[in-house]
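K.L.:
Predicted model follows, preceded by the sequence.
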Amino acid sequence: MIVRKKILIVEDNEINRMMLYGILSSDYQVLEAENGQEALSVLKQYEEQISLILLDIVMPVMDGYTFLSIVKKDPAYSSIPVIVTTQNDGESDEVAALSHGAADFVVKPYKAQIILHRVANIINLRETAAMINLVQYDRLTGLYSKEFFYRRAKELILAHPERSYDIICSDIENFKLINDVFGMPAGDRLLRGLADLYTTMVGNHGICGRFNADQFSCLLEHHWEYEDGAFIQATETINTLSSAKNVVMKWGIYSVEDRSISVEQMCDRALLAARSIKGRYGTYFAAYDDALRNKLLREQAITNGMESALARGQFEIYLQPKYRIKDDSLAGAEALVRWNHPQWGMQSPAEFIPLFEKSGFITKLDQFVWDRACAVVQSWDEKGYPPISVSVNVSRADIYNADIADILVKTVRKYRLPPSRLHLEITESAYTENPKQIIDTVGRLRELGFVIEMDDFGSGYSSLNMLNQMPLDILKLDMKFIQVETAKPVNQGILRFIMGLARWMNLSVVAEGVETRDQLVRLREIGCDYVQGYYFARPMPCTKFETLLRERGLASKAEESSSVRPLGKRRGQVILVADEDEEYRAEVRRMLEGRYQVAEAADGDAALSCMAGYEYKLAAVILSMTLANPDGLSVLEVLQREKAVWKIPVVATGPWDKLLEQQALQMGADDFAGKPHSQLSLLKRVQRAVGVNSSWERECALRDEAYRDYLTGLLNRRGLDYAVEALRKEDEPLAVYLFDLDNLKQINDQYGHVEGDQLLVQFSGLLRSHTRATDILARFGGDEFIVVIKQMGTQQIALKKGEDICRAVRESSFAKAIPATASAGVAVWNTEDPLDTILERADEALYRAKRENKGGCLLWRG
């Protein structure tokens, strides 16, 4: 529906109003008023929606001339055209009307065609003028618009070749903050005040324009040399405005010497000069000179060459080693990009990365780095090196790419790697820009199995509440933060607080930029997990890192045990032979010699204990179905239930029996070797099982980094959630315990955090010794531990087990050195209720135990 233009008729004679209404109502929406006072009320209601006013001069209450005088003085109404109507066609009346601001003059009686033509013409003229004005002038400030400023400046420069001109542009450093804190109206008032300042400053010696947001420009005749004083005074004047709060202005000047370039380029150069001093306290203006020109040309050359550089293979990745602080072992690497230009040589990322971020090319470069990092990791796997993870940077622009998850998943699948081998570093400042979108995107990546690191933690302004919402696995402390904090006395600074916060949130901590041994010692004292920096190694080419990897090694050594026969290694893997026949085990051991380490078990209990002890180091199990205590099928059942934690390929053995073979395969065995069989046949089956299930090795990093508590080695909350998924099919009730080490804060204060951490480690060891390998142990955060014990017959048995563990703590050797006790609450779980509900019940029982039976265990009874 077309909206008709509004016309206001101001006429005291009702018949005349009716005549005008009849002439105009078919083409316009007609509003009416009997006198000037009433017309002002109509104007106040509709303002600029009114396209034209037909005004009688002689009226009661307020005549036409008085009304005209009021309207033309008010900026809200002054642009509305007015046609004066009168019965007198004298020249003096027409002059009087036009002098008061009327656009036209008509005489009564009204002639319909004349009225319609004049109304239409004047409305068209007004709309055309308004469009021109809109194009020429900035609506908020009244200064020239950007395009019209360029045009007028060009005309002035060409018209006066004898005059010297300068282009002066300004930028407000913290304008976005002003809008965010004080609101858009305050920001608009500030911009209007700045426009007034420009107009006063330029006077009759030039022209002014507003470009966008807080950027202003003027063309000014050059009459004096510029000094700080003038710009300081201008900034002080701005800060006297009611809407201004600590406004910081930066000014850039371009002296118009080369008149062949466009005014747009001149303004760009002035703005470049202004931006070059952003963040420099006490510097108010900068002039565009050869240094800035060369910088501009350099940046343009970098931008022009980036696409071809990627196509020609000039970018390469360097790797900076990351070390585990507790034993100085090599634990991973961070992938960094370098540009090896054929003419310029090796380029600093600090020079080209900001330009790539600005241009958007950073997304292509990041994807290149992700691809090369995965290719390198795959090559290490193929050469038999132990598995490590590599961290890669994810830029802000990547986060806003709707396809980022698909791109990353396709990349790791291309190289047959689990997502956990690729750690994604997202800078802290990125989290503050659009928290919800960042949380949603990163949460999705974390669900897919990628390990998330918050990079440069300590350099930005993330609130603790926001940090608590972020989907994170690792905090990476900012280099400058490390250097400042480690220089403070041990009892000062906030590093220890950050470590405590990370432990409470089950996060690992990486410190980057470690350059001295003193920094390393300090970080080790407070329990930091990983470090990287020049003290250990600078970023290096992949070939050099591979040499380092080969020399130092990575994998945790297999636990020494009497049942392990170190008959040679293949990628550090261990094969468990669980068979009741000692001679058979010896034959298998000889067959595997030079290929794997071998662990042996003669019954089911020994097999389960061995699997729990070796955890992720087992490459495969050769499992006899005729084992005893328990039998092989029972062991398979445990493995099937615990596959969320133990994903170990199994080659089942036993007499040639179709039913037994079918049962073994249904219970999760990967293959079945009927006895008797040749050792070569068994070797092929083992190698096939290991090859098909080689994800055990690639998933090691994920479990180590993301599913395990860094201090105790128990599952963290994420690992607990993952492990309990396998419990949904449990028929027998489970006992869920929540243990709390009493008075740990006082112990930390009295004996120190190192002793407190040692107590946590010792308590976790005690829990292991009082539970089965198939039970689930997790550190819930701080001094709280969760234990899920299976096949718990009655509530009384569950309570007794909890009391036994609490008593064991009181009687332990470590409790003699440091008075330590543990309280516990227990709830019985049938797996139908959510785990969080059961934990709330156990927590309720724990709270009651700490109040009524401290150092003991109580049962939740509802």
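P.N.:
Nice, I can see it.
K.L.:
rest of the way, CA atoms for contacts and neighbours
P.N.:
OK.
K.L.:
Can you tell me the number of residues neighbouring residue 811?
P.N.:
13 (other CA atoms under 10 Å).
K.L.:
What separation do you get for it and residue 762?
P.N.:
Applying CA to CA, to the nearest Å, the value for residue 811 to residue 762 is 13 Å.
K.L.:
ditto for residue 734
P.N.:
25 Å.
K.L.:
Residue 723 now?
P.N.:
Residue 723 is 23 Å from residue 762, by CA to CA.
K.L.:
Between these two, which has more neighbouring residues?
P.N.:
Each of residue 723 and residue 762 had its neighbours counted (other CA under 10 Å), and the higher figure belongs to residue 723 (21 against 18).
K.L.:
okay, now the one to match up with it:
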Amino acid sequence: MGGEYAGRKDMMVYIALCDARWNIRKVIRSIPACLAREGQDAREIFTDQDCLDRLMQKSAGGSATQRLKLRGADGRMAFATVKAVKEQVLLLVYEMEDKSQLPQMTEAQLCALDELPGMNTGPYGNEFYEIQKMNNRLVDSKRSLAKANMQLKETLEQIRKAENIIEILERDPITNLLTEKAFYEKADRILKENPDQDFDIIAVDIERFKIVNDAFGTAAGNQLLCDLSACLLDVGGGELSLSARIRADLFAVLAPHQEARYKSLEDSLGKFADSYSLPARIEVKAGIYRIEERDISTARMCDRAFIAVESIKGIFSKRLAYYDDSMRRKMLMEQKILDTMVESLLREDFLVYLQPKVQLGTGKMIGAEALVRWRHPELGMISPAEFIPVFEKNGFIYSLDMYVCRKACEILERWKATGMHGIPIAVNVSRMDIYHGDLPEQFGKLIETYGLKPQDLHLEITESAYISDSQQLLAVVERLRDSGFVVEMDDFGSGYS
């Protein structure tokens, strides 16, 4: 072993951990080669076997250093330092030729000390190791927490972006009010969360809005919608209020019930319509449904508010209407009419009665007027006042008018067969019929089919029809008169004359 170091001039460092009997348990550092291996007695490194025992006694709980002669190294001397570490001993054997090797020596010693905690041999023994483990866990926890915080931050950012997207999807792109679906969902939630608060649904509609788009363009129509939506935002107000554009020109507002609100709403809508900057009359109608049945959907609540709106359309003097059950019954009746009108016409449930026309001076009957009644299989006799407005609105009136004309022609044909001549029958022509360009031809075919003359069938047109589309009507009347039909004005003087 000594021969390995003969004549060597470079630095030598040997660091080992020994037990109390100097048996080497672990070689920590050996430069340039191993003085002794693990399991050997460290005292065999030196010529004096008891030198380490004496050094240990000198250390007195700290450390002690002495220059000793190495075994078999031709009398080469080296420094030996011992230090008690718990129940073990740290042994350092080192030799330097010059001071420039001091940093390397210091580094080697520090590295040895750094390795002690990992071997349960630190100044606090096992406790030091446990502290180190706890510290490592704390560092790991901090790292995990930092990572979790970063993930949470990213998640919150994703949620914020998702909420922004949802908010965009819930808003009408033209007015920035809620969409129909979003309004129903949020209104349902507000109503459930506030069971003791009274609420109203306010429906708002612009009459003849399509004319605005047709006459002034879509941009003007969209601007009208935006301006009205700004007006409606003032109607509700507060956390429990919502405003939405349901579809087209229909708006809805959910607001806590306040009687004083509606006088203000009526005035506001009046000022809006009267002062709006379009060269056309703007009519805005509002319907109010006070929510009494909370077990129905918000969509049905809105329907009831819109029923109230429909009840005042065309009435110039009214801008506001309150829903009541009579409106609902009327709506249900109209729906029943719509559902059964075609089948009833095919079954000839519509009956034609004749009202005589008498000459006042002589009492002689000079003609008759055909009147229609509906003998409904479920509802019984229905007045024309109930079904005629519905038919005029949906266009079915043309089919009914042609049916009545055909029935009148059948009666005239029977009269002529029995020798009755010169008693014409007048039939009503709806203002909606004039939009059928082939109306004169249709009447001509009827007359020809039943072998009649045009003078046998008088056509009565209400005076209101002349106002709704005078140019179209006058053109049709002129063609009818040219064909020989007698055209009369019905309800003369009752309206516009």
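P.N.:
Arrived safely. Note that the structure is a prediction, hence the values are computed from the model and not measured.
K.L.:
list the buried ones in the longest helix seen in structure 1?
P.N.:
Longest helix in structure 1 by number of residues (criterion: DSSP state H): helix 112-136. Of all the residues in helix 112-136 of structure 1, those buried under the rule 16 or more other CA atoms under 10 Å are 115, 119, 122-123, 126, 136.
K.L.:
Same check on stretch 409-420 of structure 1?
P.N.:
409, 411-412, 417-420.
K.L.:
Pull up the aligned stretch in structure 2 for it.
P.N.:
Aligned using TM-score structural alignment, stretch 409-420 of structure 1 spans residues 444-455 in structure 2.
K.L.:
can you check stretch 19-34 of structure 1 too?
P.N.:
Per TM-score structural alignment, stretch 19-34 of structure 1 has no counterpart in structure 2.
K.L.:
Do I have it right that residue 323 of structure 1 meets residue 511?
P.N.:
No. Checked against CA atoms under 8 Å, the pair residue 323 of structure 1 and residue 511 is beyond contact range at 9.9 Å.
K.L.:
To which residue of structure 1 is residue 141 of structure 2 aligned?
P.N.:
So residue 141 of structure 2 corresponds to nothing, using TM-score structural alignment.
K.L.:
Residue 109 of structure 2 too?
P.N.:
Counting by TM-score structural alignment, residue 109 of structure 2 has no partner.
K.L.:
burial of residue 109 of structure 2, as a residue count?
P.N.:
17.
K.L.:
ok, it - contacts?
P.N.:
By CA atoms under 8 Å, 6 or more residues apart in numbering, the contact set of residue 109 of structure 2 is residue 15.
K.L.:
May I see the buried residues of the strand or helix carrying it?
P.N.:
In this assignment (DSSP states H and E), residue 109 of structure 2 forms part of helix 102-115. Counting neighbours by 16+ other CA under 10 Å, one finds that the buried residues in helix 102-115 of structure 2 are 105, 108-109, 112.
K.L.:
before we move on, what about stretch 686-693 of structure 1?
P.N.:
686, 688-690, 693.
K.L.:
same check, this time on stretch 486-497 of structure 2
P.N.:
Using 16+ other CA under 10 Å as the test for burial, stretch 486-497 of structure 2 gives 486-490.
K.L.:
Then stretch 355-362 of structure 1?
P.N.:
Quick answer for stretch 355-362 of structure 1 (16+ other CA under 10 Å): 355-356, 361-362.
K.L.:
try stretch 804-812 of structure 1
P.N.:
So for stretch 804-812 of structure 1, counting by 16+ other CA under 10 Å, buried means 805-810, 812.
K.L.:
quick one: which of those sit in helices?
P.N.:
When these are checked against helices (DSSP H), the matches are 805-810.
K.L.:
re the thing from before, make TSV out of the buried residues of stretch 355-362 of structure 1 and add secondary structure and distance to residue 313 of structure 1.
P.N.:
TSV is the format used below for these (DSSP: H, G, I helix; E, B strand; the rest coil; distance: CA to CA, whole Å):
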residue	secondary structure	distance to residue 313 of structure 1
355	helix	19
356	helix	17
361	coil	15
362	helix	16
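K.L.:
Among those residues, which one sits closest to residue 312 of structure 1?
P.N.:
Nearest to residue 312 of structure 1 among the buried residues of stretch 355-362 of structure 1, counting by CA to CA, is residue 361 at 15.5 Å.
K.L.:
Return the residues in contact with the closest one.
P.N.:
Per CA under 8 Å, 6+ apart, neighbours of residue 361 of structure 1: residue 306.
K.L.:
corresponding residue for it in structure 2?
P.N.:
By TM-score structural alignment, residue 361 of structure 1 lines up with residue 396.
K.L.:
middle-most residue in structure 1, spatially?
P.N.:
By CA atoms, centre = their mean, the mean C-alpha position of structure 1 lies nearest to residue 431, the distance being 3.9 Å.
K.L.:
I'm done for today, thanks for sticking with me.
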